[in-house]
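Participant: sharing a sequence plus its predicted fold:
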Amino acid sequence: MYLYLNCFNEVKNITKELVNIPSIVKTSGEMVCAKKIHEIYSNLPYFKENPEHLLFQQTENDEIERYNVLAMVRGTKGNSKKTVILMGHLDTVGVDDFGILKEFAFDPDKLPALFRELNLGEEINIDIDSGEYMFGRGVLDMKAGIAGQMYLIKYFSERPEELDGNIIAIAECDEEDNSHGIISALKILKQWKEEYGLEYIAAINADYSTAYHAKDENRYVFFGTIGKLLPSFYVTGKETHVGQAFGGFDPNLLVAELTRIIELNPDLCDKALGEVTIPPVSLKQADFKESYTVQTALAAYSYYNFFTHSMSPKEVMIKMKEKGIEAFDNIIKYINESYKRFCELCGHTYTELPWQTRVYTWEEFYNELVEIHGDNFKKYINDYAVELNKRDPAMDLREFSVKVIEEAWKWAKDKDPAIIIYYSSIFSARIEITGATEKEKQLLDSVKKSIDFVQQYSDKPIVTKMFYPYISDSSFMAISDDIKALKTLENNMPAWGSKYVHPIKEILEINVPVVNIGTFGKDGHKMTERVHMKYTFENVPNITLNVIKKLLD
């Protein structure tokens, strides 16, 4: 039996209450927002009677104080241990993009009129005048999603007899940065699994979605999730005075070539289940000069967002090494051709420049240094990384990684130009849902039938796709990659063990298929971020409600 609840106003009110709280990632606002969510849950009779089912959990191994909220409702309809996990993040990105309207960024009541005065464009004016959207930082990404799940926790806490099984809702912090929230929450999920004998069968995220193009009127539900890696390149050169430009090797030139052949390259898209990832995009490109000089840079680095649907870290590293070799070959050829033409212009004798292509993965470079220096290097670089993290635990993971490589380079005997390729960010695992397991089949079936039922209440088509297209905490609910293939990730992360470890064992304790039944709107991470209220406050909670009931029944 399917249900359709009139939840619009209640979800709207919770959403507004949460949006009013500035909870920008890496600020105290994350803790304030978590406290509000915990307070709302604490006032429910169910949690007054069962306080052990509500936790205010401080994150572990974190550089700031912040918290998750975990709420569990145990059904009384039967004795099933089956459990569905609901999840959503409470942190937001910053508000500098609001400019002069910064003080109103978290005020959904005032923003429409302020935006109307600014006349930000026809589409935004139409959406304001329609009254169908709520504006505000975090409303789309993704406090409205948390609000819908909070409504469902309240609903089932008042009616546990409707559940033959259990539901757990996680409101986690730090999704926008390093996922300390969900990684910490995994330990509670394991604890509750052991304490109550729970059988986790599915996870439902409520992260945001938007239209794919201007004329796309669909609403979307996504099975699985995209994966994300951050392949990074440390490039050493040979310094020279600008007056002797051909006497050195500029690492910036090689980094520029890496970006040219990697960025937006469709050959590096990953296709699976009929869907294709966005190609890689450069997120950083810089050298290490701290001030102006007429000497070329000693080293430079770059890193690239790389989405995956089916590729493992091992496969991505192979492709990146191929691109590293290609870029190095191209630059050596280009420099020699330029030097030859310059010699012809000046009447000088041309001799081929001495540069040779040298491309390492971090694993290869590390092993070479171990061969040369033995355990002395292993101990030194490990101690250096541990001490670096101890000295500055808030250091960005990408900066930390490159500092470890800089330190390791000091041990190299051959100082000729080289590329070292490594991973320098947390691993967001791809999750592929194919129907290969019974849990996947049940999730696919439950979602499809629930959408079919709710479709009659939506004026737009609700469509399913096979990969959530943005980075999300869903990646910590399962592992689709071969475990052995993940060894490449560990071996090519300079920060592994000292600052970051992907929680493989903890994830395998959960290991459930995931679906994203989340908010819908426009302009995520932009000043004009807004959520479509009817779909998000009413359709989404009802799809989720029926998926839960069908999975547990």
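Facilitator: Here it is on my side, so go on. Numbers count the residues shown, from 1 in each chain.
Participant: CA only for contacts and neighbour counts going forward, please
Facilitator: Fine.
Participant: so which residue is dead centre in this structure?
Facilitator: In the chain, the centroid-proximal residue (CA atoms, centre = their mean) is Ile471; its distance is 3.4 Å.
Participant: please tell me how far that one sits from Leu189.
Facilitator: For Ile471, the distance to Leu189 under the criterion CA to CA, to the nearest Å works out to 22 Å.
Participant: now do the helix or strand where Asn336 lies: distance to the chain's middle.
Facilitator: Per DSSP states H and E: Asn336 is located in helix 313-346. Average the C-alpha atoms of helix 313-346, do the same for its chain, and the two points are 32 Å apart (CA atoms, centre = their mean, to the nearest Å).
Participant: packing partners of that helix?
Facilitator: Helices and strands touching helix 313-346, by 3 or more CA pairs under 8 Å, 6 or more residues apart in numbering; DSSP states H and E, are helix 251-262, strand 359-361, strand 418-423, helix 487-491.
Participant: please compare the first structure with the one that follows:
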Amino acid sequence: MQREKEMWQTPQTLQQLLCKVVSWESRTGTQGEIDFSYKIKEELMKLTYFKHQPDYIQFVDAGKQRNTVTALYKHPQATRTIVLISHFDTVHTAEFGDLGDLAFQPESLTAAFKENDVALPQDAKIDLYTDEYLFGRGTMDMKMGLCLHMQLLEKASLHNWPINLLLVTVPDEEVNSAGMRAAATALNQLRDQWQLHYDLFLNSEPSFSQVPQDDNYYIYSGTIGKIMPAALFYGRETHAGEPLNGLTGHYMASYLTKAMEFNACFEESAFGEKTPRPICLQQKDLKVDYSAQTSHHSAALYNVFLFEQNAAQVMATFKEIATEAMAACQRDYENICKATNVTPIGTIRVMTYDALLQYANETLGEKKVQMIKNTGLNNTNDERDQAIQICDQLLLHCSELAPATILFFAPPYYPAVNSSENTFIQEKIALAKATLADTYKVTAKQIHYFNGICDLSYVNYDANDQGWHVYQQNTPVWGESYDIPFTDMQQLQAPVLNIGPFGKDAHKISERLHKKSAFIYTPHVLETVIKSMF
């Protein structure tokens, strides 16, 4: 019997696959992202295994015409299953300038940089001339991870591995993770459909630098969380010539932003690692046009990283900080009024979105409130702006509450996940480190929380946590344009692990992939880890 021809099992053919997959540009929010799922299905269908069992490849609707792709290799006697997770969207490429046409052509781009390397930083120039790196958007983050998983599917089908592999590759990881949020629900359905038992969620995001010029190789036993507490500052308008007859949103915002940025109250430590401190990601004026009328409403979004905190704890801390900040704002404002013999316009309220919504429903009626929310939703397509607009529109119709600061959550939310204390994961990390050291003289280090944000956040959610209800109640766009399947995530109770190729400078013009790590080292490590589960 003639042996089936291998497609992606050598370093050379794996590099060819990567270059093909990268060439299918799939920037988040573009037609390329929509088309990619069909192209990857077509590529997977070249495997004899899927030609005979095409129903093992399925699409999951991720919204906006995008699809998550699942592809199952199923051994007839196996129930143990490894879920291979990747994302196929990339960030945009404006920074490539005149080289934009080559951003998705790794070999051509690498050659072009050798002709003219002026756009590259010095460390990237050094790497360029070693011939050890392949440049291009998506090479590192993270189409190589997807290609590694495709290689594993092929090898499992060729050699009849006695385990199940479920490839899950998703769109939209770079913005809202709509693809993985949809996948969380689908994973439960697929488990029941095919009688699977999930033993491991294995991502292959690349090894990210911890600091600039970091050449260490990392294996990750968890992923950092991210949540975005936000605030609408709604004061009172006035003429610029009579400033103390009103209160600007900017004046109010300055107090909370100063209190939030770098605030140690949110800093967490675990396994010798620390979360970065909060910072303001966006502060915006909601006044539409210029005039001598003051801007009485503005908004700010704050980035908070997480290890163990849940949404309820974050909101409690945020409200405490905001209450103190607005009290300071009130004191300073009243002192100015007193010094200038002006009567203050009122006292600043601090309210959660949940409290505002309850007040609006009682005052205006639920039907009217839904119409107001729809106005906010229809004003923009961006989920963060929609959340701001809903709060702003509600305050417009409940202006008796002003001046007020409304506290809410804006998307996205990535819960932290960690499996560092799981004995199974400890064994697999030790095996991976030994394989790299013994075979390739590569020293790998364990990081307990992947610092780049990844889709592992949507599996293995704490089955006992109820803090997510506070997120649901205080996210204005919940159930409208954004939600998270927490109950489905709580059913996905297998440990997480991230083993991917080494690369540098994700999201930069100098994004590059270490070729030996990608095409030789990591394939061997992944195969060794998986075979150890037979």
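Facilitator: Thanks, I have the structure now. All values reported here derive from a predicted model rather than from experimental measurement.
Participant: need the TM-score from the superposition.
Facilitator: TM-score of the superposed chains, computed with TM-score structural alignment, normalised by the length of the second structure, equals 0.92; 525 aligned residues with a CA RMSD of 2.3 Å.
Participant: map the residue nearest to the centre of the first structure across to the second structure for me.
Facilitator: Aligning on TM-score structural alignment places Ile471 of the first structure opposite Ile453 in the second structure.
Participant: these two touch, right, that match and Ile227?
Facilitator: No. Contact status for Ile453 of the second structure versus Ile227: not in contact, 11.0 Å apart, counting by CA atoms under 8 Å.
Participant: quick one: the helices in the stretch 101-250 of the first structure?
Facilitator: With DSSP state H, counting those that start in this stretch as the criterion, the stretch 101-250 of the first structure has helices at 111-118, 122-130, 144-158, 180-196.
Participant: quick one: average offset of the second one versus the second structure, please.
Facilitator: When you say that, I think you mean helix 122-130 of the first structure. Taken over the aligned residues, the distance from helix 122-130 of the first structure to the second structure averages 1.0 Å (mean CA distance after the TM-score superposition for the first structure).
Participant: tell me the helices and strands packed up against that helix.
Facilitator: Helix 122-130 of the first structure packs on helix 111-118, going by 3+ CA pairs under 8 Å, 6+ apart.
Participant: contacts for the helix it packs on, please.
Facilitator: Identification of contacts with helix 111-118 of the first structure by CA atoms under 8 Å, 6 or more residues apart in numbering yields 104-105, 125, 128, 135-136.
Participant: let's see that with 6 Å instead.
Facilitator: Helix 111-118 of the first structure has contacts (CA atoms under 6 Å, 6 or more residues apart in numbering) with Ile128.
Participant: any idea how far Ala485 of the first structure is from the residue nearest to the centre of the first structure?
Facilitator: Distance from Ile471 of the first structure to Ala485 of the first structure, by CA to CA: 21 Å.
Participant: how about Ser232 of the first structure?
Facilitator: For Ser232 of the first structure, the distance to Ala485 of the first structure - CA to CA - is 19 Å.
Participant: so for those two, which sits in the more crowded spot?
Facilitator: Neighbours per residue, other CA atoms under 10 Å: of Ser232 of the first structure and Ala485, the larger number sits with Ser232, 30 against 13.
Participant: how many neighbours does the equivalent of Gln473 of the second structure over in the first structure have?
Facilitator: Alignment note: Gln473 of the second structure maps to Asn491 in the first structure; criterion TM-score structural alignment. Other residues within reach of Asn491 of the first structure, judged by other CA under 10 Å, total 17.
Participant: grab the nearest non-local neighbour of Asn491 of the first structure.
Facilitator: Glu363 (5.4 Å; CA to CA, 6 or more residues apart in numbering).
Participant: same question, Ile325 of the first structure
Facilitator: Going by CA to CA, 6+ apart, Ile325 of the first structure has Val359 as its nearest residue, at 6.2 Å.
Participant: residue in the second structure matching the one you found?
Facilitator: Checking TM-score structural alignment: Val359 of the first structure goes with Val350.
Participant: likewise Ile188 of the first structure?
Facilitator: Checking TM-score structural alignment: Ile188 of the first structure goes with Ala186.
Participant: next up, the contacts around that match.
Facilitator: Neighbours of Ala186 of the second structure in contact, by CA under 6 Å, 6+ apart: none.
Participant: how does it look with 10 Å?
Facilitator: Going by CA atoms under 10 Å, 6 or more residues apart in numbering, Ala186 of the second structure touches 58-61, 68, 70, 180, 192, 488.
Participant: by neighbours, which of the residues you listed wins?
Facilitator: Of the contacts of Ala186 of the second structure, with other CA under 10 Å as the count, Met180 tops at 30 neighbours.
Participant: test my guess that that one contacts Ser86.
Facilitator: Yes. Here Met180 of the second structure reaches Ser86: they are 9.2 Å apart, a contact under CA atoms under 10 Å.
Participant: what residues sit buried inside the longest strand seen in the first structure?
Facilitator: Determined from DSSP state E, the single longest strand within the first structure is strand 299-308. Neighbour counts over strand 299-308 of the first structure (16 or more other CA atoms under 10 Å) mark 299-308 as buried.
Participant: stretch 308-318 of the second structure too?
Facilitator: Per 16+ other CA under 10 Å, stretch 308-318 of the second structure contains these buried residues: 309-312, 314-315, 318.
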